[in-house]
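Asker: Give the three-dimensional model of this entry:
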Amino acid sequence: MSARIPLPLLTALLGTLGSGTMLSAQEPLTLFDGQSLAGWVTSGGRYDGPALWSVEEGAITGRQGPAKEGGLIYTERFWHSFDLSFETKIDYPFDSGVFLRMVPPSWEKGEGADRARGGKGLQVTLDHRPGGEIAGIYADGWLHHCPEGEKVYKQGEWNQVRVRMYGTTPRIEVWINGQKTTDYELPADAKGYAPSGRIGLQVHGGENVPATQTARFKKVTLRELPVFDRAQFTLDEQNALQPNDAAQAQGWTNLLDPQLSQWQPDGDGKGYAFRDGLLALLVEGGSHHIATKKDYRDFALRFDFKIAKMANSGLFLRAARDGSNPAFSGCEIQILDDYNWETTTNSKLAPYQFTGGLYGSLPPGVKTAFYPLGRWNTYEIVYRGSRLSVRLNGELLHDVDTHAVKGEPPFAKRAATGFLGLQRHAPGGIEGDAFAWFKNVYIRELPQDG
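Answerer: This next block holds a predicted model:
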């Protein structure tokens, strides 16, 4: 039976964007409020179990179950790439760990979208026993040993732990008490790993120790990082995305600059601003979309976006410049506040109107891939010939031959080349002067088939 715990704190933090307050990519999210287990669940990962979890003296506290069972407590939310920090105090001898990208094991055996999201996660070991390892990497077997971890871990004291995980095929860095102990990269050809998932804290079962032995965690915070392919991009010291040498050689280019020199808004040209490195869609203004000055045919595109409550936007692909509706002269990938739209408007969305939908044609393949308000989301899109692939936060939404997709007009009769655009469907009732923000907008033109 699942022990589902409400998450008012995290919801409040993530929801501040709806009040017009930007949550900077550099500001940490508090995952544990020091008083309750709001935002945490004891099932929904790969290693559920009846370990006992409570809050004691401002710390998440885990013990073995009545029959020395183990188990994990997980974040309710899924995470892909992040910089996680916490303090931990583990009684000696006791075995614990931090688990990354945890998903239900049933997904691996499922069909369709669930199976695509399934797979194993990875563990940063906190095995505080004779012969154990601190800050090793484990996933159904050892991936990386860390003999130095135990040397810097302080027995009987609170220890500062930092775990930085990023990349579609992840790199994991670990610091113990400020000293870097681990730097591991999962091989690019590794198979069977989940694309994203929950973060879990562990109590290992079967330990012949007193029932009073605990693993404790406090000051748990997280900075979210962009979703990207490490073969093409890297992060600078400010966690901003930068193309590496290989990406530059492949032709990846940045579409954003302070002058928005590569973009042209329609209508009166008003409704956009470049602020703090972000393209903001403003509430005030008469423009309906902002379009690239250049037309594109075959390309790979990636960008990050964040929206306010009741935001309505979208991404136009290969849209014609004839004044017709760009959602149908080309196509549109939807961006919408799925979390509040139906309730606030007392209406029912069509399946294709949810974020990630191919507007007018297909619903998103994984509806839950869209993160809650206040969190950055990442689209990765490849459009080559009639083949369209769309990923949201690392999860595959579409991989289709558009000529076989139902639509009006048929995709085969739509523009084969056109502009990329961001829709400014300015909603009412927004608190603040902007409702959507975009960053790390990179594109690579692809050679045409044939």
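
Asker: going forward, measure contacts between C-alpha atoms and count neighbours the same way
Answerer: Fine.

Asker: and whichever helix or strand residue 342 is part of, which residues are buried?
Answerer: Assessed by DSSP states H and E, residue 342 sits inside helix 341-345. Along helix 341-345, these residues count as buried under the neighbour rule (16 or more other C-alpha atoms under 10 Å): residue 341.

Asker: after it comes which helix or strand?
Answerer: Helices and strands here follow DSSP H and E; after helix 341-345, the next one along the chain is strand 377-384.

Asker: and the angle for the top strand by length along the chain with strand 377-384?
Answerer: Assignment by DSSP state E gives strand 434-445 as the longest strand of the chain. In this structure, strand 434-445 runs at an angle of 40 degrees to strand 377-384, with axes from the mean of the first three to the mean of the last three C-alpha atoms, to 10 degrees as the basis.

Asker: on contacts alone, who are the packing partners of strand 434-445?
Answerer: Applying 3 or more C-alpha pairs under 8 Å, 6 or more residues apart in numbering; DSSP states H and E, we find strand 434-445 packed against strand 253-254, strand 278-282, strand 299-307.

Asker: mind listing what's buried in the helix or strand following the last one?
Answerer: Counting by DSSP H and E, the element after strand 299-307 in chain order, helix or strand, is strand 312-319. For strand 312-319, the buried set under the neighbour-count rule, 16+ other C-alpha under 10 Å, comprises 312-319.

Asker: Quick check: the two most widely separated of the residues you listed?
Answerer: Put simply, by C-alpha to C-alpha the two of the buried residues of strand 312-319 set farthest apart are 312 and 318, 20.0 Å from each other.

Asker: give me every residue that touches residue 97.
Answerer: When contacts are counted by C-alpha atoms under 8 Å, 6 or more residues apart in numbering, residue 97 is found next to 123-127, 201-203.

Asker: Can you get me a residue count around residue 112?
Answerer: Residue crowding around residue 112 was assessed by other C-alpha atoms under 10 Å; the count is 11.

Asker: For it, give me its contacts.
Answerer: For residue 112, no residue meets the contact criterion (C-alpha under 8 Å, 6+ apart).

Asker: Second chain to compare with the first, below:
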Amino acid sequence: MNLTKNFSSLFQAALILLMFVTFTGAPAQAQSTPAQLKKEGFVALFNGKDLKGWKGLVADPVKRAKMTATELAEAQKKADAEMRDSWKVKNGELHFMSHGNNIVTAKKYRDFEMYVDWKIIDDGKQEGDAGIYLRGTPQVQIWDNARVKVGAQVGSGGLYNNKVHESKPLKVADKKLGEWNTFRIIMKADRVTVYLNGELVTDNVILENYWDRNQPIYAQEQIELQAHGSPVAYRNIYIKELPGAKIFQLSAQEKTEGFKTLFDGSSMFQWTGNTADYFTENGNLVISPKTAKGSGGNLFTKEEFSDFVLRFDFQLTPGANNGLGIRAPLTGDAAYQGMELQILDNDAPVYKDLKIYQYHGSIYGTIPAKRGFLKPTGQWNYQEVIVQGPKIKVILNGTTILDADITEARKNGAADGKEHPGLLRDKGHIGFLGHGSPVKFRNIRVKELGGK
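Answerer: As a prediction, the model looks like this:
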């Protein structure tokens, strides 16, 4: 729903700027020394003396999972022997000797922040290529920028193997070949942020599962230093584990009833659309438009739904405006090409002139919902939406605020007098429709209903 004419643009701009800083924080650009990192709770992954805490790579996560304990132990023994031949400690640095395989941490990690210095050693062949696997998955790219034939001129620090989400870095921040570079890597849920030499090069991008693109990134796996046949060195490798968000799980009753999770706080794998302004944060699905002019766009389920029960929690900020798209296409204005159920702080002064079919829970432009059942901004609301044939019900915090039948609107048109072809749709995507406001969602689950 577009309510631009109903509120002050200055108020909205100031609010978005404030909430963006709150949600994202201000990145630290200064380089940290090992002593400073230790004070901040980081621990060394590499002690500068030997390979303690590291092991050789055995296959990939999919193949490892299929091995028996005996098979894995035997494979690990061989991989460790290869590692000791391929990786050497020299002057406090970890060097790959241009043959062999990756070296991996003995421990598996979930959410973390990591610092690592790396250097491509100039051997005159201009084939420098390496990387850092996060949760066993390739990779934060490292390479010689002179390798223009393979696209290395874009710089290091991108998520090279992404196919859907951004794979290239935002800028070139590499130092000259043969000089030391520093990565600061932050991994939270399915998102990765990378600073290279203090410059932001990957900004909270989803890391895709290279090994099985039908699944989200692994919740926990080892970190790998990639060996790609060319000499590379690492040093000052420090990591700090971050507290992971609580993962939502269906209740026993919901499992029995046939509900499935659309968002549990660990990944956005089941969603498509604007995955930049919508992101995972502390177990929540957050929309935080990055500019005052940006609407935040739309985020949709990859799957289509016809008749269903949808349950979710949401938290509004003052004056917030979003929407729940149902039976919507991926293109066009979902409020008209599909249907939009309002998500709105309709008690805010800026919305004093709303039409009755613009209140929270209303079918936008068509059928109004009851007012007065939203919790104060900043508190979590619980909402259930039941869609079956032409009947649509919205239950907010335990109270039914909409119990509608769109049959009449399908025949005679919507109350606002505008074209709403989406009223005639019987199937489409579920989505959140951004209108420039920070909003949080969580615990999103759905049950498909048979018949109309």
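
Asker: Quantify their similarity with the TM-score.
Answerer: Taking TM-score structural alignment, normalised by the length of structure 1 as the basis, the two superposed chains have a TM-score of 0.42; 206 aligned residues with a C-alpha RMSD of 2.9 Å.

Asker: returning to that earlier point: next step: the contacts of residue 97 of structure 1 restricted to strands.
Answerer: Among the contacts of residue 97 of structure 1, the members falling in strands (DSSP E) are 123-127, 201-203.

Asker: Run through the helices of the stretch 101-250 of structure 1 in chain order.
Answerer: In order along the chain, the stretch 101-250 of structure 1 carries the following helices (DSSP state H, counting those that start in this stretch): 112-117, 149-152, 245-250.

Asker: Same list, those helices, but as TSV with distance to residue 173 of structure 1 please.
Answerer: Rendered in TSV, the data for the helices of the stretch 101-250 of structure 1 read as follows (distance: least, C-alpha to C-alpha, whole Å):
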stretch	distance to residue 173 of structure 1
helix 112-117	24
helix 149-152	12
helix 245-250	22
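
Asker: Can you check which of those helices gets nearest to residue 382 of structure 1?
Answerer: Relative to residue 382 of structure 1, the nearest member of those by C-alpha to C-alpha is helix 245-250, separated by 14.5 Å.

Asker: and the closest one, which residues are buried?
Answerer: residue 247.

Asker: picking up where we left off before, any chance of the buried residues of strand 312-319 of structure 1 in a markdown table, plus distance to residue 305 of structure 1?
Answerer: As requested, those are exported to a markdown table (distance: C-alpha to C-alpha, whole Å):
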| residue | distance to residue 305 of structure 1 |
| --- | --- |
| 312 | 12 |
| 313 | 11 |
| 314 | 11 |
| 315 | 11 |
| 316 | 14 |
| 317 | 16 |
| 318 | 20 |
| 319 | 20 |
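
Asker: And the nearest residue to residue 312 of structure 2 once chain neighbours are set aside, how far from residue 272 of structure 2?
Answerer: Counting by C-alpha to C-alpha, 6 or more residues apart in numbering, residue 444 is the residue found nearest to residue 312 of structure 2 once chain neighbours are left out, at 4.5 Å. According to C-alpha to C-alpha, to the nearest Å, residue 444 of structure 2 and residue 272 of structure 2 sit 15 Å apart.

Asker: out of the two, which sits in the busier spot?
Answerer: Using other C-alpha under 10 Å as the criterion, residue 444 of structure 2 and residue 272 rank with residue 444 on top: 21 against 17.

Asker: With residue 254 of structure 2 as the reference, measure out to that one.
Answerer: The span separating residue 444 of structure 2 from residue 254 of structure 2 equals 12 Å under the rule C-alpha to C-alpha.

Asker: Residue 11 of structure 2: how many residues sit nearby?
Answerer: By other C-alpha under 10 Å, 12 other residues sit near residue 11 of structure 2.

Asker: likewise residue 256 of structure 2?
Answerer: 9.

Asker: Assumed it was part of a helix.
Answerer: Yes - the assignment for residue 256 of structure 2 by DSSP: H, G, I helix; E, B strand; the rest coil puts it in a helix.

Asker: Now do the contacts for it.
Answerer: Residues in contact with residue 256 of structure 2, defined by C-alpha under 8 Å, 6+ apart, are absent; none qualify.

Asker: any idea how far it lies from residue 442 of structure 2?
Answerer: Computed as C-alpha to C-alpha, the residue 256 of structure 2 to residue 442 of structure 2 distance reads 21 Å.

Asker: and if you look at residue 104 of structure 2?
Answerer: Computed as C-alpha to C-alpha, the residue 104 of structure 2 to residue 442 of structure 2 distance reads 34 Å.

Asker: now residue 385 of structure 2
Answerer: Where residue 442 of structure 2 is concerned, residue 385 of structure 2 sits at a distance of 15 Å (C-alpha to C-alpha).

Asker: what about the helices in structure 2?
Answerer: Using DSSP state H, the helices found in structure 2 span residues 9-24, 34-39, 61-66, 69-86, 252-257, 334-337, 407-412.

Asker: for those, which one sits closest to residue 183 of structure 2?
Answerer: Relative to residue 183 of structure 2, the nearest member of the helices of structure 2 by C-alpha to C-alpha is helix 34-39, separated by 13.4 Å.

Asker: For the closest one, buried residues please.
Answerer: 34, 37.

Asker: Pull the residues that contact that helix.
Answerer: Here helix 34-39 of structure 2 makes contact (C-alpha under 8 Å, 6+ apart) with 43, 236, 238.

Asker: list the contacts for the closest residue to the last one other than its chain neighbours?
Answerer: This points to residue 238 of structure 2. If the residues on either side of it in the chain are set aside, residue 238 of structure 2 comes closest to residue 44, at 4.4 Å by C-alpha to C-alpha, 6+ apart. Listed by C-alpha under 8 Å, 6+ apart, the contact set of residue 44 of structure 2 reads 236-239.
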